[in-house]
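K.L.:
for reference, the sequence and a predicted model appear below.
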Amino acid sequence: MNPVPGPRDGGRADAGAAFALARAVSIALHPFAVFLALTVLGVRALVPQAFAAAMAAVGAAVAVVWLFVWQRHRSGRWSTVDASHPSERPVLYLLLLWVLALVWWWMRGRAAVLGHGIVAVAAMLVAAALLNRWIKLSLHMASLSFAAVALWPLAPTAAAIGLASLPLLGWARLRMRRHRLAEVIGGAALGAGFALGLRWLA
């Protein structure tokens, strides 16, 4: 006969459910998904004729980065697919900047108006890399806050949804123990700051 679940078992089940929800939120609002959405909405609003080229570039960039991340984690070099340890971040930042440079080169003659956005994202990553010595800022939070603020003039409904999702994503990153509170708040501030800079330039 199966034992009757006790309070401790219920607590474990609740904790497991909370972790599963946090993981689902982190996947749904992953930087890859956020920047794909940003590209779709931004290109459709600004340069719809370059939609196919932009999606090909961003799709290829996401595939390259994801394969690299998967290989590093599978080989045991990274503890998680999020490059959770600060020592794992520098090579990730270098790869992201290299990929962004290729995307900028690909799009320069097809949708030059997107150049400011690519440069702003690259500058955000450089800032995060420089600060990595002292604080491992959340790239999940930075990506979502950047996209939400950058999209506000173009797709206010999507921007509002992004901003409203920030607390949930912050909770998810804390619940999964990928970041501390300062890293979550700092990541959100970093993304919002560079998005505001992008809007000023544009």
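P.N.:
That came through, no problem.
K.L.:
contacts and neighbour counts: CA atoms only from here.
P.N.:
Fine.
K.L.:
how about residue 50, what does it touch?
P.N.:
Residues in contact with residue 50 (C-alpha atoms under 8 Å, 6 or more residues apart in numbering) are 43, 110, 111.
K.L.:
quick check: closest non-adjacent residue to the first one.
P.N.:
So the one you mean is residue 43. Leaving out its chain neighbours, the residue that sits closest to residue 43 by C-alpha to C-alpha, 6 or more residues apart in numbering is residue 51, at 5.9 Å.
K.L.:
most surrounded residue in the contacts of residue 50?
P.N.:
residue 43 (22 neighbours; other C-alpha atoms under 10 Å).
K.L.:
center of the protein - which residue?
P.N.:
The structure's the chain has its C-alpha centroid closest to residue 31; by C-alpha atoms, centre = their mean the separation is 2.2 Å.
K.L.:
what about versus this one:
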Amino acid sequence: MGGGTEHPLARRITDGLEPRAWIVAVALLTGWHAEGAAGVGWGAFAAFFCGVVPMLWIRWGQRHGHWGDRHVRRREDRLIVLPGVIVSVAVCVAGFVLLGAPREVTALVVAMLATVMAILAVTTRWKISVHTAVSSGAVVLLGLSYGPWVLAGYVLVALVGWSRVRLRDHTPAQATAGTALGAAVAGPVFLGLV
């Protein structure tokens, strides 16, 4: 696995629907659902610590030769990257608690934290797909806020999974497991807190 077979459409899907894009979208949309325009500010705070800071961490490691690319293909490298992501998301949770963020947005970030921790736990033994875990969790979380019609977004999750397999960055089992993990962790954690 790794150094995948290049397929232009699969590459565009993998890059365009990477975890950061999903995280930013779900954070802003959940903020809007929670408190309208004011909630978007909370969503932007979440997007910064859960999407932007982790991407800066990944890019720093990439520039310094610690891992190969922004998708961190090697499982061993993910064991370094994911704890850094967990720290950033945990800082966001602490900030939300201290600042009195809306319950729905706080629940979203706690669900993200739980999902990343679950991904890390699996990654210690096996290379699960972060792309499908994050996209699946995002669709479930948006469905819980906006209604079941959002679950049609699983078409995009399937495309993400296809792209990861087509690029040979993951097996079908790793992409499917990521999809299941994202939904199974993010949804119940969110529901337990709202």
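P.N.:
That came in fine, so what should we check first? Bear in mind the structure is a predicted one, so any value in this text is a computation, not a measurement.
K.L.:
how close are the two chains, by TM-score?
P.N.:
The TM-score (TM-score structural alignment, normalised by the length of the second structure) is 0.86; 186 aligned residues with a C-alpha RMSD of 2.0 Å.
K.L.:
which helix or which strand is home to the residue nearest to residue 43 of the first structure?
P.N.:
Per DSSP states H and E: residue 51 of the first structure is located in helix 51-74.
K.L.:
also residue 121 of the first structure?
P.N.:
helix 115-131.
K.L.:
now residue 178 of the second structure
P.N.:
Element membership for residue 178 of the second structure, per DSSP H and E: helix 172-193.
K.L.:
now that helix: buried residues?
P.N.:
Residues of helix 172-193 of the second structure classed as buried: 172, 174-179, 181-187, 189-190 (neighbour count, 16 or more other C-alpha atoms under 10 Å).
K.L.:
hang on, the earlier thing: mean per-residue distance, the helix holding residue 121 of the first structure to the second structure?
P.N.:
After superposition onto the second structure, the mean distance of helix 115-131 of the first structure to its aligned counterpart is 1.5 Å, using mean C-alpha distance after the TM-score superposition for the first structure.
K.L.:
what does that helix contact?
P.N.:
Counting by C-alpha under 8 Å, 6+ apart, 89-90, 93, 96-97, 100, 103-104, 107-108, 136-137, 190-191, 194-195, 197-198, 201-202 sit against helix 115-131 of the first structure.
K.L.:
okay, buried residues for that helix please.
P.N.:
Within helix 115-131 of the first structure, the residues that count as buried by 16+ other C-alpha under 10 Å are 116, 117, 118, 119, 120, 121, 122, 124, 125, 126, 128, 129.
K.L.:
out of the residues you listed, name the two that are farthest from one another.
P.N.:
Spanning the widest gap among the buried residues of helix 115-131 of the first structure are 116 and 129, at 19.8 Å by C-alpha to C-alpha.
K.L.:
what about residue 138 of the first structure, neighbour count?
P.N.:
Neighbour number of residue 138 of the first structure under other C-alpha under 10 Å is 26.
K.L.:
list the contacts for it?
P.N.:
179, 183, 184, 186, 187, 188.
K.L.:
try 10 Å
P.N.:
Contacts for residue 138 of the first structure (C-alpha atoms under 10 Å, 6 or more residues apart in numbering) come out as 82, 84, 128, 170, 173, 178-188, 190-191.
K.L.:
next: residue 105 of the first structure.
P.N.:
Counting by C-alpha under 10 Å, 6+ apart, residue 105 of the first structure makes contact with 99, 112, 115.
K.L.:
just give me the closest of those residues to residue 156 of the first structure.
P.N.:
residue 115 (21.6 Å).
K.L.:
related to what we said a few turns ago, quick one: which of the contacts of residue 105 of the first structure is nearest to residue 11 of the first structure?
P.N.:
residue 99 (43.8 Å).
K.L.:
which position in the second structure pairs with the closest one?
P.N.:
In the second structure, the residue matched to residue 99 of the first structure (TM-score structural alignment) is residue 88.
K.L.:
could you dump the contacts of residue 105 of the first structure to a markdown table with distance to residue 71 of the first structure?
P.N.:
A markdown table is the format used below for those (distance: C-alpha to C-alpha, whole Å):
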| residue | distance to residue 71 of the first structure |
| --- | --- |
| 99 | 17 |
| 112 | 33 |
| 115 | 30 |
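K.L.:
which one of these sits closest to residue 19 of the first structure?
P.N.:
Nearest member of the contacts of residue 105 of the first structure to residue 19 of the first structure, counting by C-alpha to C-alpha, is residue 99, at 31.8 Å.
K.L.:
how big is the offset of the strand or helix carrying the closest one relative to the second structure?
P.N.:
Assigned by DSSP H and E, residue 99 of the first structure belongs to helix 89-107. Helix 89-107 of the first structure, aligned to the second structure and superposed, deviates on average by 1.3 Å (mean C-alpha distance after the TM-score superposition for the first structure).
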